[in-house]
Structure formats: C-alpha cells, structure tokens
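# here's my sequence, what's the structure:
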Amino acid sequence: MVNVTRAELGAMLNLRVDLIPATHPNRSGRNIAPRYITIHNTANSNPGANAAAHARFVRNTGYYLLASGKKNYVSWHYTVDDKEVIKHLPVNERAIHAGRGNGVSIAIEICMHADNDQSACDLRAQRLVAVLMHDLKIPASHVVPHKHWTNKNCPTLLLDNFSAFVAGAEAIRAAIMEVDPTIEGLPMPSDIVTESEIRASLDPAQQKEAQPDIPPEDDPEREHEWIAKAVEAFISEE
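Below is the predicted model of the structure:
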C-alpha cells in the first residue's frame, strides 16, 4: 500500500455533498456519536441505479410503501459507486438504516447496478471507510455489515468475504501519513467529515448524551428489495 496524505486520500473519493433537507421526514435531527460504520449494498442491479439516482431518491422521496400503505422512511450517510461518493447526512446525525445500529453507526450504501465497475466501486468505498476510521478514531473491528445488526443478508456482494473488505480499508487507513495540518490535535476537516462533525463525534460529553432511549426504527426483512423498487419507480417518473 502506497502512503498517502489524508488530503490526497480524500480527493480520491470524488465527494459530492447533497444533504437531505433538514425538514424532510427521513432526517431524524437526532445527534449520535458514531462508534461503528455499517456497510450496505443497495440490492439494486438495475442499470442507472447509481449513487446519483439514490441521492435524488433519498433527498426527494426518502421512503417506500409497506403493504398497509404506510410510508417507511429511510436514510443513510453516504452512497458510493464507481464514479463518486455522495454525502446525504452529517455523520453525527442518526440515519434510518439498520434498526438498533441507527443510534451508533455511520451508514454507507454501496451500489451494485449493472453498469457499475464493482471493483472500482468497492475500492472507493474502502477509501471512504479508511477516511472515516482515521478522522473519527473508529477501529476496524467496528466496521460491520448490516447483517451485524439485523441478521439480514446484507451487504449482498461483500458478506462472503467481508473480512477482506475491512482488511483492505484498514490497510488504506494505516498508509495515511500524518503530515496534514490539524486543529488542536484533530484531523483537518473536509466536506467528507466537517470540523463540527469531528468535534461532536469525539466529544465525551456528547458521546454520553447522544444515546437517548429511542426504540430502533423498523427494519423489515425485505427493506432493500422494497427500496430498490421505490428507486426504480422514482427514476422512471423523473
């Protein structure tokens, strides 16, 4: 692994920030102090179901319909494909993605659409994970699959060898050269993780207060399948 600076690694992500509007129902507005990173696959193999399509969906719709007709809202922090990373939420805000994992983890959705270069996509996701581990002091042992929280078969493409995905991310993190400027010992922030997000996530007082007694949001067994159908319906109507 070639050594890189934090700034160089961040630039490799090709990050775009497209936050879900604060007034939307799939923005919880609840603070968390993330101690885990949760990895998902989108379960959407349809052509065009890339990071940009998922960003538009989670920003403009952000729910799928249950059989009862009820809207089940969803959100996550980042979507990754072979071209870019898109950020949807501050990392210290609770997303709705993994039941009991919602209150303690950052959610990353990795695309798997037919026109995706999957190897390039997975490498971009590993680089993102490495940056988050570095900036927020999250150990590799706390990079977990969605299955860790709910026993779902997710991330579909990575579960069989998830340890190799994590090992790759850890190798990238270990290769970060500590030469970037810092603020009072904290990593120099960027849009990937802002200064306020770093401070909030690492502040001991906030870590203690960031876990109110909130029951986990619903995380149905077929949720990824239903989200994929909702994304496809959204794309077809654009």
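# make it CA atoms for all contacts and neighbour counts henceforth
Fine.
# could you point out the longest helix of this structure?
In the chain, with assignment by DSSP state H, the single longest helix is helix 118-136.
# and it, how far from the chain's centre?
Centroid separation for helix 118-136 versus its chain: 10 Å, with Cα atoms, centre = their mean, to the nearest Å.
# next one: stretch 87-99
7 Å.
# for stretch 231-238, same thing?
22 Å.
# stretch 36-43 now?
7 Å.
# please work out which residues outside that stretch touch it.
101, 104-112, 129, 138, 142-146, 154-157, 224-225, 228 (Cα atoms under 8 Å, 6 or more residues apart in numbering).
# and if you look at stretch 138-156?
Here stretch 138-156 has contacts from 35-43, 98-101, 132-133, 159, 162, 166-167, 170, 219, 221, using Cα under 8 Å, 6+ apart.
# the contacts of stretch 36-43 in strands, which ones?
105, 106, 107, 108, 109, 110, 143, 144, 145 (DSSP state E).
# now do the contacts for the third one.
Contacts were defined as Cα under 8 Å, 6+ apart; by that measure residue 107 touches 37, 38, 39, 40, 76, 77, 78, 95, 97.
# how close does it sit to residue 178?
26 Å (Cα to Cα, to the nearest Å).
# one more: residue 186?
In terms of Cα to Cα, residue 186 sits 11 Å off from residue 178.
# more neighbours, the two?
residue 186 (14 against 11; other Cα atoms under 10 Å).
# still on that earlier bit, list the buried residues for the longest helix of the chain?
By 16 or more other Cα atoms under 10 Å, the buried positions in helix 118-136 come out as 118, 121-136.
# here is a second sequence; please produce its structure as well for comparison:
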Amino acid sequence: MSYTFKQNLVPKAKEKYKCPYTMIPNGIVIHNTANDASAENEVAYMHSNINYVSYHVAIDDKDVIQAIPFNRNAFHTGDGIDSKCGNRTKIGVEICYSKSGGIRYEAAEENAVQYIAKLLHEHGWGTERVSKHQDYSGKYYPHRILDEGRWTSVLKRIEVAFQKLKEKVGEEDMTFSSKAMKEKYETRTNSPATKKLLLETALSIKELKLDRVHWQEQYEKGNIKEGDWNALAYEVAVHFAKK
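Sure thing, here's the model as predicted:
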C-alpha cells in the first residue's frame, strides 16, 4: 500500500481545546475510529468542535493526515492531564473505516503500519514504544484489531516494516565530508557532558513544562533513549529559533 502525507493542522483558536500543552513525545498509541469516515472528514470534524478530544494523525486507505504537531499534546488516551500520562506524552494515530472493516480498512491499517514504522525510525524508537488505547484508560480500543485478536500480529507487521526501513536507509541517514568530521560529531553528540548540558537547557525552558524530577531520575538511571535526546534537541532548537 502507499499513502499521501498531508498536513491540516488545528486552527490556533482551537489549540486551547485540542492541544494546549507542549509535548516531547515518547511513544505512539494506536486507535480505531469506530466509524466509516475518511481521514479528511475525521480531521475536519475534530477541528469543527470544541470537545477536549483530539489526536495527532488520521490514516485511511489513501492519506495520512497530520492534524496536530508532534510537539503539542492531544487528548486521545482518556487518562487525564498529568505530565506523565498518555494524553501528554504519546502521539495518537487513528485508523479509519474500522466500523465496517473490509478492503478500505485493511488498506488503512497497512498504511498505518508503514507510517508508524517511519515514525519509529525518525524518533530513534523501537516497537516497544507502540501501545494501544486500552493500555491507558481500559477502553476497548482499537476495537477492530482487538475483536479480531490481531494486536500481536499488528506489532509484528510494524516491526517487519521498521526493519526493512532501517535496511533501506542504512548509512544514508547522515554523511560527512571526512572521517575526522564524522568522529568529531559522534564524540561531541554522544558525550555525557553534552547530553547533561542538553537536558539542563531543556529543563530550564519553562514553556516546555518538563517534569524535572522525572527527567533527572531517568538520566541518572541511563533510561533516556536516543529518540528522547533527539526530541529534546529539537524542542530546544525550536525554542531558541523563536527568540
């Protein structure tokens, strides 16, 4: 399957209802829409109301539409607004046409598998960062995947797509003009001093609303993954670019 990626971001006037908090994502949550609307119609409906219900991406048999930036939260896991909850830390992905299923849904689900693998690769994550709505609020979603007993197989498909993407990209991710430049980059970016400085800088930015105790604890335990460091670096860069 193939898809067209589009952006139709939430209007500024609706951000206070749909994505009021800044976010550094640390995973992805899969949902089923439970109706038969297209991704375009799903996003249009979300933008049209002032309900505190939202998600980052809607996917159908043709399109992947991003509705909320990944550096802002969305209300899609039903577990509150605590800084560590799914609503504040996870990218929400809705798979369309799940009510009736059939060929359109199957194509939408395959597009979701491919796109989620792409997100994992871009963030430096593995499939352990993929979860389902049910894991947060207990709500029986993604309903079609659960009804058909395919959650494990969906994760395996994402893993296969992820590994194929890694093999395809290979060493093309980043090239250097010389071996010396490559070594200098790797030494500086991977050094404990650089990472500690990055974390302290991110924690000092009040707009990011990071939980200092949580992040320092994860740093001391060595639990901050490469994707997390990349996300922190991105948020810091965006903050200072606005100055």
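# how about the helices in the second structure?
Counting by DSSP H, the helices of the second structure are 15-18, 39-48, 86-89, 102-123, 134-137, 143-147, 151-169, 179-190, 192-204, 212-221, 226-241.
# out of those, nearest to residue 5 of the second structure?
helix 102-123 (9.3 Å; Cα to Cα).
# chain center to the closest one, what's the gap?
13 Å.
# then stretch 36-50 of the first structure?
The answer for stretch 36-50 of the first structure is 10 Å, by Cα atoms, centre = their mean.
# for that stretch, which positions count as buried?
Under the neighbour-count rule (16+ other Cα under 10 Å), stretch 36-50 of the first structure has 36-44, 46, 48-50 buried.
# for it, give the distance from the opening residue to the closing one.
Start-to-end, stretch 36-50 of the first structure (Cα to Cα) is 25 Å.
# go on, stretch 117-136 of the second structure?
22 Å.
# in the first structure, what residues pair with it?
Aligning stretch 117-136 of the second structure against the first structure (TM-score structural alignment) gives residues 130-149.
# return the residues in contact with the residue nearest to residue 9 of the first structure when sequence neighbours are not counted.
The shortest distance from residue 9 of the first structure to any non-neighbouring residue, by Cα to Cα, 6 or more residues apart in numbering, is to residue 127 (7.1 Å). By Cα under 8 Å, 6+ apart, residue 127 of the first structure lies in contact with 9, 12, 13, 169, 172, 173.
# run a quick neighbour tally on the first one.
The criterion is other Cα under 10 Å. On that basis, residue 9 of the first structure has 20 neighbouring residues.
# didn't it look like it was pressed against residue 134?
No - assessed by Cα atoms under 8 Å, residue 9 of the first structure is found out of contact with residue 134, at 11.0 Å.
# aligned against the first structure, show me the partner of residue 55 of the second structure.
Using TM-score structural alignment, residue 55 of the second structure pairs with residue 76 in the first structure.
# tally of neighbours for its match?
30.
# quick one: it and residue 204 of the first structure, what's the gap?
For residue 76 of the first structure relative to residue 204 of the first structure (Cα to Cα), the value is 24 Å.
# measure residue 168 of the second structure to residue 29 of the second structure for me?
25 Å.
# can you pull up the most central residue in the second structure?
Central residue of the second structure (Cα atoms, centre = their mean): residue 91, 3.4 Å from the mean position.
# give me the number of residues near residue 232 of the first structure?
19.
# let me know the helix or strand that it is in.
Take DSSP states H and E as the rule and residue 232 of the first structure turns out to sit in helix 223-237.
# same list, the helices of the second structure, but as CSV with distance to residue 67 of the second structure please.
Formatted as CSV, the helices of the second structure follow (distance: least, Cα to Cα, whole Å):
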stretch, distance to residue 67 of the second structure
helix 15-18, 10
helix 39-48, 6
helix 86-89, 15
helix 102-123, 15
helix 134-137, 22
helix 143-147, 22
helix 151-169, 22
helix 179-190, 32
helix 192-204, 25
helix 212-221, 28
helix 226-241, 19
